[in-house]
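**Student:** Predicted model follows, preceded by the sequence.
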Amino acid sequence: MMESRAAAAFEALKSLLDANGKRHWIREGSPTDDAPHPLWAHLVPPALRAFVARCGYPSILAPGLQLAFVPLHLQPTIGLAEAGFDWHLYKALLQAAVRRANGAFFAGSDLSDVGGWCLRLDGEEPRVWEIEESLALSQKKPASFDDWCIARIEKVRRKALAAGTGAKKPRKQNASDPADELSLYAGSASYYPTAVTPDARWPNGKVKSEGAFKDDKPEGPFRFFFMTGAPLASGHFENGVRQGTWQYHLPPSHTEDASEKRLWGRGEVKDGLEEGLWTGTDEWSPVERARVFHAGVLQELSAPPTR
């Protein structure tokens, strides 16, 4: 396991807070070898894994700065919206293991409203993006996990030094711990499978997909379904990986007629992720829209080109 600069900084902060009578500004975690969900693992850098192995999932409860680290195995349950996608569609694609995630929520300031920070691929390395109400905000210079974590630890260190030594008995900490809200998500982890499997079913018993398998991997044409049984997605697999033309449907509740099965989009998939031009509609209107993707991330949303 690699060394963790963030873990070293956090342990130094604990010593400082002890000396200043402000240990109540943090809640310690227990070191763990917790592993991320396979469809989120590409977003979890070694630096975060090393931090968790040394510090677990602590909380920072300093005045004006409260955050809790989210257990890696719970990341799928804290649903992040994805630009360009209908929220219910994107969530269903993840719960059916149709595609991997674009963002991994790793620290929360307000878990009930999905506010905090996530990791997204920015070039070759996952970078930290701020989250408000489940949507990642555009960042000018996203930081690495270590740099992001050390910057917040430094803020707490400065607050502690400015407040001085706590010779008096520490006052009761009034700030609530965001980690207390993790119980909202603990029961949903099983909804996110690690791969497309034969006979996969939703909690209500309805099938998630139909298609053939070769060497335990999906192969050839496949269809996926929402929990209601309505069509979700369809396309082809090659050696267990989505390739070629795919199409996604909006949830029936997003159309005027539940039997309408409106197409959200049709386009190309390369190595499991949307690539290039996708045309379809959205949850607000049946008017055709065009979306341009690169490696599964929306690049442009506009009216379709004139034919």
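**Tutor:** Received, thanks.
**Student:** CA only for contacts and neighbour counts going forward, please
**Tutor:** OK.
**Student:** Quick check: the gap between His249 and Arg291.
**Tutor:** According to C-alpha to C-alpha, to the nearest Å, His249 stands 15 Å off from Arg291.
**Student:** actually Leu277, not the one I wrote
**Tutor:** For Leu277, the distance to Arg291 equals 6 Å [C-alpha to C-alpha].
**Student:** and the two? which has more neighbours close in?
**Tutor:** Taking neighbours as other C-alpha atoms under 10 Å, Leu277 and Arg291 compare with Arg291 leading, 23 against 19.
**Student:** and the closest residue to the more buried one other than its chain neighbours, what does it touch?
**Tutor:** In space, and not counting its chain neighbours, Arg291 is closest to Leu301: 4.6 Å by C-alpha to C-alpha, 6 or more residues apart in numbering. Leu301 is in contact with Gly84, Arg289, Ala290, Arg291, Val292, counting by C-alpha atoms under 8 Å, 6 or more residues apart in numbering.
**Student:** Narrow those residues to those in strands?
**Tutor:** Members of those lying in strands (criterion: DSSP state E): Arg289, Ala290, Arg291, Val292.
**Student:** thinking the first one is in contact with Thr279, fair?
**Tutor:** Yes: when contacts are counted by C-alpha atoms under 8 Å, Arg289 is listed as touching Thr279 (5.7 Å).
**Student:** Tell me if I am right that Asp18 is in a helix.
**Tutor:** Yes: under DSSP: H, G, I helix; E, B strand; the rest coil, Asp18 falls within a helix.
**Student:** How many residues are close by it?
**Tutor:** 15.
**Student:** Over to Leu161?
**Tutor:** 12.
**Student:** Surely it is in a helix?
**Tutor:** Yes: counting by three-state DSSP, Leu161 is part of a helix.
**Student:** Please tell me how far it sits from Glu154.
**Tutor:** According to C-alpha to C-alpha, Leu161 stands 11 Å off from Glu154.
**Student:** hold the first one in mind and look at this next one:
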Amino acid sequence: MADAKPVSPQRLRALLASATVLPWWWVTALVVVAVGSTVDISMPAKGATSWHIAVGPTTLVAIGLIWLPSAIRLLALAGGSVKAGGWEASSTGLMQAPEQLIEDLTELRTTAEPPPGERGTVQGDVDRIAARYLPPEQTLTPEVVNRLAREYEAIRRRMRGGDKRTAAMNRLVNEVRIRAAAAPETARAMAPALLRSSADGDRIVGLALVQGTPAASVHEDVLRIVGTAASAFEQYHALRALDKMLPVLDADERARTKAVLEREKTDPRGIGVMKDAPIASWIDHLLVVLSDPAAGR
């Protein structure tokens, strides 16, 4: 609806937290029912009382019902329907408008960005929400990708360099990552052509898709961008794409990556690579992980 109020990142955090809380009394009662229903006691007229443990329908139903409160809350948030025991519940959901959910998740991801070497739990939660609740066929389309690529170029063209412009560009990258999480197969199919494009916006969107759905098949494309990036922002996100790709690279690809990064540390193009603190931090972090994979866990 046009007059629907957006769900703020703070409100979204609170909604998701409340949706996953299970009442202790509910869990306790159903665990007692589940355990009790597994014990079958026989008391024949003659002979000793006997008992044995068997898992029956009552046990399975009780275990399944433990998650019912969370399922109902998530139904209220995301919409859909639930059928159980002869009744049905349905809801349009607070999160049913895909574009509004994308906007809120983008804001949440952007405000909780971890530094190099740290794995943010919020980012993982955001990606899981996107994958579960956003419709892939609507979330990532050629039209959407082209719009975001041109929007990136417009930001660079119209805004003066500085923190505000960087924040706007990072927000766009995070939006692409969320869309990639919702449609990973489409993201992997689109990434190669975008990474090889001569348009700055296409390459940035391609790097964001790789960050959201890393694949070894675009390794050489990302490495090339690290060494030929048109801007510090582009090189920064190429390094972040490499970070996401490391777990899927083989030994030869990791060695090639290490060689390229070591060369970049010498600033072969004379553009002051190591004077840019975020880029220098990511290069150093990646080299540490490449030398000791355990360091990146």
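**Tutor:** That came in fine, so what should we check first? Note that the structure is a prediction, hence the values are computed from the model and not measured.
**Student:** TM-score for this pair?
**Tutor:** For this chain pair, the superposition-based TM-score is 0.25 by TM-score structural alignment, normalised by the length of the second structure; 131 aligned residues with a C-alpha RMSD of 6.8 Å.
**Student:** Kindly indicate the member of the contacts of Leu301 of the first structure with the most neighbours.
**Tutor:** Tallying neighbours with other C-alpha under 10 Å puts Arg291 at the head of these, with 23 neighbours.
**Student:** Assess the claim that it and Glu274 are in contact.
**Tutor:** No: Arg291 of the first structure lies out of contact with Glu274 (C-alpha under 8 Å); the separation is 10.0 Å.
**Student:** Pick the one among the ones in strands among the contacts of Leu301 of the first structure closest to Ala6 of the first structure.
**Tutor:** Val292 (36.9 Å; C-alpha to C-alpha).
**Student:** For the helix or strand containing Ala9 of the first structure, which helices and strands make contact with it?
**Tutor:** Assigned by DSSP states H and E, Ala9 of the first structure belongs to helix 5-19. On a contact count with 3 or more C-alpha pairs under 8 Å, 6 or more residues apart in numbering; DSSP states H and E, helix 5-19 of the first structure meets helix 46-55, helix 145-163.
**Student:** Which among those is found nearest to Val241 of the first structure?
**Tutor:** Nearest of these (C-alpha to C-alpha): helix 46-55, 25.1 Å.
**Student:** Longest helix in the second structure, please.
**Tutor:** What stands out as the longest helix in the second structure, according to DSSP state H, is helix 163-182.
**Student:** List the buried residues of it.
**Tutor:** Residues 165-166, 168-182 are the ones in helix 163-182 of the second structure that count as buried (16 or more other C-alpha atoms under 10 Å).
**Student:** show me the contacts for Val126 of the second structure.
**Tutor:** Leu105, Leu108, Arg109, Ile178.
**Student:** check which helix or strand covers the first one.
**Tutor:** Here Leu105 of the second structure is covered by helix 98-111, with elements defined by DSSP H and E.
**Student:** Quick one: work out the angle between that helix and helix 163-182.
**Tutor:** Orientation check (axes from the mean of the first three to the mean of the last three C-alpha atoms, to 10 degrees): helix 98-111 of the second structure against helix 163-182 gives 120 degrees.
**Student:** Which of the residues in whichever helix or strand comes after helix 98-111 of the second structure are classified as buried?
**Tutor:** Next helix or strand after helix 98-111 of the second structure toward the C-terminus (DSSP H and E): helix 121-133. Within helix 121-133 of the second structure, the residues that qualify as buried are Val122, Gln123, Val126, Asp127, Ile129, Ala130, Ala131, Tyr133, counting by 16+ other C-alpha under 10 Å.
**Student:** Would you indicate which residues of the next helix-or-strand element following helix 121-133 of the second structure are buried?
**Tutor:** Per DSSP H and E, the first helix or strand lying C-terminal to helix 121-133 of the second structure is helix 136-139. For helix 136-139 of the second structure, the neighbour count (16+ other C-alpha under 10 Å) marks Pro136, Thr139 as buried.
**Student:** buried residues in the helix or strand following helix 136-139 of the second structure?
**Tutor:** Per DSSP H and E, the first helix or strand lying C-terminal to helix 136-139 of the second structure is helix 142-158. Residues Val145, Leu148, Ala149, Tyr152, Glu153, Ile155, Arg156 are the ones in helix 142-158 of the second structure that count as buried (16+ other C-alpha under 10 Å).
**Student:** measure the residue minimising distance to the centre of the second structure to Lys258 of the second structure for me?
**Tutor:** Nearest to the geometric centre of the second structure sits Asp127, at 2.2 Å (C-alpha atoms, centre = their mean). Here Asp127 of the second structure is placed at a distance of 28 Å from Lys258 of the second structure (C-alpha to C-alpha).
**Student:** and what of Glu99 of the second structure?
**Tutor:** Distance, Glu99 of the second structure to Lys258 of the second structure, by C-alpha to C-alpha: 39 Å.
**Student:** which of the two has more neighbours?
**Tutor:** Legend: neighbour count by other C-alpha under 10 Å for Glu99 of the second structure and Lys258, higher for Lys258 (19 against 13).
**Student:** tell me the contacts of that one?
**Tutor:** Leu287, Leu290.
**Student:** Wasn't it part of a helix?
**Tutor:** Yes: under three-state DSSP, Lys258 of the second structure sits within a helix.
**Student:** returning to that earlier point: from the helices and strands packed on helix 5-19 of the first structure, which stretch is densest packed?
**Tutor:** helix 46-55 (a mean of 21; mean count of other C-alpha atoms under 10 Å).
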